[in-house]
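A.B. asks: fold the stuff below for me.
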Amino acid sequence: MKQIRYFNLLTLIVLLINSSCKKDDVSRNDFTGRYDLTENSITQGSSRTYEINIRRSSQGNDQVIIENFYGAGITVNATLSNTRITIAEQESGNFILQGIGALNGSELTLTFDVETKGTSIIDYCTATGTRK
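C.D. replies: Take a look at the predicted model:
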């Protein structure tokens, strides 16, 4: 279990270093749209593909909504900061989730964990995809 947490920490550091090296002024419009994601589950040792949609939120200029997160038809809220996206811990559907990500051109990278409510099962995932 510690190896999974170290992997997530290492992934976070790489994402932050990569995005902090860029001085691009990225707007919410750069994030919005449909993405084909390939998700790798560290917990399950498997991968799958699905589509998400990122759209503007009415909650603020730095807020977006991600539809079909985790390929489970759930909707989550996220906060943007330049090329970074943060999914604060939240409940959606039958899940408790959180994560981070970065946008590099049209490629989105996400690192997140999803816990199924009522269980102690946590799925640690990374996903990458390109805007359609």
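A.B. asks: from now on I want contacts and neighbour counts done on CA atoms only, so please keep to that.
C.D. replies: Noted.
A.B. asks: distance of residue 40 relative to residue 28?
C.D. replies: 26 Å (C-alpha to C-alpha, to the nearest Å).
A.B. asks: I'd like the structure of this one too, to check against the first:
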Amino acid sequence: MELNLFFKSIIDQDLCPIVVCDTKHTIIYMNPKAISNYEKRGGVSLVGKSLLGCHNPNSAFKISEVLHWFNDSKENNIIHTFYDEKNNKDGYMVALRDNDGKLIGYYEKHEYRNKDNQPFYSFG
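C.D. replies: As a prediction, the model looks like this:
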């Protein structure tokens, strides 16, 4: 079975929105949570468009700066980009690299900090 199917499934099952971009900031993939989360901004139609167009000029500049930082060193791979107190979540940009460590893109991921109150191993 193709390994990429496993990675896609991991991303698709994540409860947080994940947006994957190439090094030109083109959105190449959005997981189902991102598609529904950004439905009012275009949802799946955002794939193929620039992520920078989805942000204000200040945020777009910061995203570009992070991409330069990722390019500066193979050790620069994750950066905390914001905390949203209202929704109790953090935002991150994470570098994506090929087998040689060359930067091939990045993804934005949100992590919610609210306690999960589901019972452990609840199959219901």
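A.B. asks: could I get the TM-score for this pair?
C.D. replies: Once superposed, chain against chain, the TM-score is 0.33 (TM-score structural alignment, normalised by the length of the second structure); 70 aligned residues with a C-alpha RMSD of 4.3 Å.
A.B. asks: what about residue 9 of the second structure, which SS state?
C.D. replies: Secondary structure for residue 9 of the second structure, judged by DSSP: H, G, I helix; E, B strand; the rest coil, is helix.
A.B. asks: could you check how many residues crowd around it?
C.D. replies: 11 (other C-alpha atoms under 10 Å).
A.B. asks: return the distance of it relative to residue 58 of the second structure.
C.D. replies: On the measure of C-alpha to C-alpha, residue 9 of the second structure and residue 58 of the second structure end up 33 Å apart.
A.B. asks: residue 89 of the second structure now?
C.D. replies: 20 Å.
A.B. asks: what of residue 72 of the second structure?
C.D. replies: For residue 72 of the second structure, the distance to residue 58 of the second structure - C-alpha to C-alpha - is 21 Å.
A.B. asks: who has more neighbours, these two?
C.D. replies: The neighbour comparison of residue 72 of the second structure against residue 58 (other C-alpha under 10 Å) goes to residue 72, with 11 against 8.
A.B. asks: tell me what the longest helix belonging to the second structure is packed against?
C.D. replies: Longest helix in the second structure by number of residues, with DSSP state H as the criterion: helix 57-72. Helices and strands touching helix 57-72 of the second structure, as assessed by 3 or more C-alpha pairs under 8 Å, 6 or more residues apart in numbering; DSSP states H and E, comprise strand 103-112.
A.B. asks: if anything else comes up later, I'll come back, but that's it for now.
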